[in-house]
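Asks: Predicted structure and sequence below. I'll ask about it afterward.
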Amino acid sequence: MKNVLFICGKARMRSPTAADIVAKWPSYRTDFAGLSQDADEKVSTEHIDWADVIIVMDGRQKKRLSDQFGGCIRDTKIIVLGIPDKFEYMSPELVDVMTPKLRRVLVAPN
C-alpha cells in the first residue's frame, strides 16, 4: 500500500476530492490536509511522516509546504498537480480535470 497525502489551502475542496478519488483505487491509502491557518484539517508533521508521497494542488503550496516543513519533507516525493482553486468538492468538472492527472502521476510508471 502507498500512503498518499493531498494538500491544498483549506482542505475543503481539492485535496478531499483527490483523496476520495484515489481511495477507491487498489493499493492506495489517502489522507488530506490544508496549509492555511483556518484549514479544516491543518497539515502536521504526523501527516508528513505517514505519507509516502505528497501531492499539492499548485506550485505556491509546494513552496509553503517547504517553508513550513522543510526538514520533514526532505526525503518525501512531492508532486504538483496543477489544479486551480475554482472548483467545489467532488464537482464533475473537478473530477474530470483531476482524475487523468492523478492517474498520470500515481499509476503511470515513473
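Replies: Thanks, I have the structure now.
Asks: CA only for contacts and neighbour counts going forward, please
Replies: OK.
Asks: Doesn't residue 4 belong to a strand?
Replies: Yes - looking at residue 4 with DSSP: H, G, I helix; E, B strand; the rest coil, it is inside a strand.
Asks: That one against residue 48, yeah?
Replies: No - Residue 4 lies out of contact with residue 48 (CA atoms under 8 Å); the separation is 9.6 Å.
Asks: Which one's more surrounded, those two?
Replies: Taking other CA atoms under 10 Å, residue 4 and residue 48 do not tie; residue 4 has more neighbours (24 against 18).
Asks: Look up how far residue 80 lies from the more buried one.
Replies: Between residue 4 and residue 80 the computed distance is 13 Å (CA to CA, to the nearest Å).
Asks: Quick check: neighbours shared by these two?
Replies: Common contact partners of residue 4 and residue 80 (CA atoms under 8 Å, 6 or more residues apart in numbering): residue 55.
Asks: Against that first model, consider the following:
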Amino acid sequence: MRARDRHYLFVCSQNKLRSPTAEQIFADHPGIETLSAGTNHDAETPLDDEMLRWADTIFVMEKAHRSKIQQRFRGA
C-alpha cells in the first residue's frame, strides 16, 4: 500500500510569479502534490480555507504572507 502524497502549498501575494514558479519546481517530484495561491483578494488564485486544510506544508515567500494567513484564517 502506497503512502499518501505530501501536499505542498506555495503562497505569495498575487500568485503570478513566485508561488507558481515554486509549485512547478516541486510538481514533478514523486510523492508530492502541489498548489499555489496568493494572499491578495485579486490574486490569480486567491488563497482559501480549503487550500489550507488540504496542505500538509505551507511555504510562504515573505514573512508578511505568514502574518496575513494567520490573521485572515484564524480557524483554519
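Replies: Nice, thanks for sending it over. Every value quoted in this text rests on a predicted model; they were computed, and no experiment measured them.
Asks: what residues are shared contacts of residue 4 and residue 48 of structure 1?
Replies: Counting by CA under 8 Å, 6+ apart, the contacts common to residue 4 of structure 1 and residue 48 are residue 54.
Asks: which residues of structure 1 fall in strands?
Replies: 2-8, 28-34, 53-56, 77-80 (DSSP state E).
Asks: Against residue 66 of structure 1, how distant is residue 31 of structure 1?
Replies: For residue 31 of structure 1, the distance to residue 66 of structure 1 - CA to CA - is 19 Å.
Asks: Neighbour count for those two, which is higher?
Replies: Comparing residue 31 of structure 1 with residue 66 by other CA under 10 Å, the one with more neighbours is residue 31, at 21 against 15.
Asks: Surely that one touches residue 17?
Replies: No - between residue 31 of structure 1 and residue 17 there is no contact under CA under 8 Å: 10.4 Å.
Asks: Tell me which stretches of structure 1 form helices.
Replies: 14-23, 45-50, 59-69, 92-102 (DSSP state H).
Asks: which of those sits most buried?
Replies: Highest mean neighbour count among those (mean count of other CA atoms under 10 Å): helix 14-23, with a mean of 22.
Asks: what stretch of structure 2 does that one fall on?
Replies: Alignment of helix 14-23 of structure 1 against structure 2: residues 18-27, by TM-score structural alignment.
Asks: Residues touching the matching stretch, excluding its own?
Replies: Residues outside stretch 18-27 of structure 2 that contact it (CA under 8 Å, 6+ apart) are 9-12, 32-38, 61.
Asks: can we see that at 7 Å?
Replies: 10-12, 33-37 (CA atoms under 7 Å, 6 or more residues apart in numbering).
Asks: same thing with stretch 67-76 of structure 2?
Replies: Contacts for stretch 67-76 of structure 2 (CA under 7 Å, 6+ apart): 49, 52-53.
Asks: Quick one: residues contacting the residue nearest the centre of structure 2.
Replies: Centroid-nearest residue in structure 2: residue 9, 2.6 Å away (criterion: CA atoms, centre = their mean). Contacts for residue 9 of structure 2 (CA under 7 Å, 6+ apart) come out as 34-36, 55, 57-59.
Asks: All good on my end, thank you.
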